[in-house]
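S.K.: when you get a sec, could you give me coordinates for this:
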Amino acid sequence: MKIAIVGPGGIGSTFAFQLARAGHEVTVVARGKRLDHLQREKAIVNVSGQRAEVHVSAALDTTAEWDLVLVTVLASQVDAVLPALAASAARTVMFMFNTFESLGRLQGAVGSARFAFGFPAILATVDDGKLTSKIVSRGMVTTVTDAAWAKVFTDAGIPSVVHSDMESWLRTHAAFVVPAMVALITSHTRRAGVSWTEAMNLARALDEGVRLVRQLGNTITPEPMAWLSHLPQPMLATLLWTFSRLEAVRKMGAAGPGEPRTLIDAMAAAAPGQTPALLAIRP
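M.R.: Take a look at the predicted model:
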């Protein structure tokens, strides 16, 4: 299949690597230093030195009849690429990033017939042009709205499942992931875990986010998140306190505050004046 990937950071590069190695024709659309590096290598290169050859472009070819355009930029960056996506001749446009906003705007921009959304269960970074990634293969794996593409991803080594209510899934995920992101940013910066007071503040923000999801008419999903949502704040704080001390995941805080800021701002905009705990942890 002919696939374009817009935004080959850690997530996009993992999809490009796996899909290219599975035999698909992959083009990555990049910018800046990442574009320069990819143009030199003409491949996604991982830390083990393995290569997956890809085509490289500075802009999406809107005339190409892509089977899939996979968009893995940050939510705050999507507006910059939306005109090209809307004009694209792609058969399917799948967005894949953290967001709390309603999916209706994106669906309207590219058309409901070819709109898809997903969320990657992948931990990945690109350092000095080399990809490090861990693909979750059990439990909460990559989740998408399109069964056909779930099979393509699974066959390429990225186990994927389908969820019928992706908006609820994404909003639930945002409610849980924002406090975790803030914990990692804090612990990465100071090279030490968050304090108990900070962990309790993060737990209060998590509770507030969960209440907001329900208030907006969404369901807490999937089931493990629904179960966690009923834990008392001290137990949530204990989980966050412990999480911030795991060296293996702390380096993810190096990504900086941009993503949690965008998510908190979207949550606050959805319920003005009703998110003081979330705004209090905004990095």
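S.K.: when you work out contacts or count neighbours from here on, use the C-alpha atoms and nothing else.
M.R.: OK.
S.K.: and the end-to-end length of stretch 37-56?
M.R.: With CA to CA, to the nearest Å as the measure, the first residue of stretch 37-56 is 10 Å from its last.
S.K.: how far away from the center of its chain is it?
M.R.: Chain-centre distance of stretch 37-56: 22 Å, with CA atoms, centre = their mean, to the nearest Å.
S.K.: now the second one, please; I'll put the structures next to each other:
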Amino acid sequence: MKIAIVGVGRIGSTFAFQLARAGHDVTVVARGARLAQLRRDEAIVTAAGERAAVGVSAALDEGAAWDLVLVTVLAHQVDEVLPALAASAAKTVMFMFNTFEPLGRLRDAVGAARFAFGFPAILAALDDGKLTSTIVTRGMVTPVTDAAWAKVFTDAGIPAVVEPDMESWLRAHAAVAAPVMVAAVTAHARQAGVSWTEAMNLARALEEGLRVVRQLGNTLTPAPIAALSRLPTPAAAALVWTLSRIEAIRKTGATGPSEPRALIDAIAAAAPGRTPALLAIRP
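M.R.: Alright, predicted model coming up:
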């Protein structure tokens, strides 16, 4: 398969590495220091010294007959690349990032026939451009809207399943992810886990976010998130407290507060006046 990956941070790099190692023709589209580094290496390089050769470009080749363009930029960066995606000759354009917003705008931009969405069940870090990643292989694996690409990802070592209600999945995930990401950012900054008081505040924000998801008419999915919504507040707090002490989770906080801040703002915008606990933890 001929695949372009737009956005080569932690997640895009993991997909590029796995797909290239599986034999696909992968080109990564990057910018800034990451682009310069990839041009030097001509590969995704792991912290263990493994290499997967990839093509490198500063812009998406709109005329190329890509089988897939995988978009792994952050949600607030997607508008910058939408014109190129809309003009692209790609057969499928799959967006893959945290968002709470309805997906119709992105679907309309690239056309319903080639639109797809997914979410990476991956914990990863880039240290001096070297990739470390842990791919979830059991339980809540990577959900995608396209069965054919679920198989391609699975065969490349990123287990994926088809999720028929991706918008509900994303909203429920965002409600959980935002407080956990705030915990990770806090823990990374101080190199220590959050306090119990902080964990309780984060748990209340998590509960509030899931309540908003239900009020907006979305389903709490997948099943583990529905189960999480039924936990008493102290149990949810204990989970957040524990997660903030896991090194792999803490390292994700190195990316800073912009993503959890954007998620909280999106949830608050969708439910004006109903998110005081979330706004209280906004970094």
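S.K.: need the single longest helix in the second structure, by residues.
M.R.: Longest helix in the second structure by number of residues (criterion: DSSP state H): helix 166-190.
S.K.: now do the helices in the stretch 51-200 of the first structure.
M.R.: Applying DSSP state H, counting those that start in this stretch to the stretch 51-200 of the first structure gives helices spanning 78-87, 104-110, 147-155, 166-190, 196-215.
S.K.: so which of those helices comes closest to I122 of the first structure?
M.R.: Proximity to I122 of the first structure (CA to CA) singles out helix 147-155 among the helices of the stretch 51-200 of the first structure, at 12.4 Å.
S.K.: which strands or helices does that closest one pack on?
M.R.: Applying 3 or more CA pairs under 8 Å, 6 or more residues apart in numbering; DSSP states H and E, one finds that helix 147-155 of the first structure contacts strand 160-162.
S.K.: next one: I158 of the second structure from G129 of the second structure, what distance?
M.R.: From I158 of the second structure across to G129 of the second structure, the span is 21 Å (CA to CA).
S.K.: got it, and H188 of the second structure?
M.R.: The value you get for H188 of the second structure to G129 of the second structure, if CA to CA is used, is 19 Å.
S.K.: neighbour count: those two, which is higher?
M.R.: H188 (23 against 19; other CA atoms under 10 Å).
S.K.: what number of residues lie near G32 of the second structure?
M.R.: G32 of the second structure: 8 neighbours (other CA under 10 Å).
S.K.: let me see the contact set for F153 of the second structure.
M.R.: Shown in contact with F153 of the second structure (CA atoms under 8 Å, 6 or more residues apart in numbering): 19, 159-160.
S.K.: switch the cut-off to 7 Å
M.R.: Listed by CA atoms under 7 Å, 6 or more residues apart in numbering, the contact partners of F153 of the second structure are 159-160.
S.K.: matching V56 of the first structure against the second structure, which residue comes up?
M.R.: In the second structure, the residue matched to V56 of the first structure (TM-score structural alignment) is V56.
S.K.: what about the closest residue to V56 of the second structure other than its chain neighbours, which helix or strand?
M.R.: With CA to CA, 6 or more residues apart in numbering as the criterion, V56 of the second structure has its nearest non-adjacent residue at 5.1 Å, and that residue is V28. Assigned by DSSP states H and E, V28 of the second structure belongs to strand 25-29.
S.K.: now do V45 of the first structure
M.R.: Using DSSP H and E, V45 of the first structure falls in strand 43-46.
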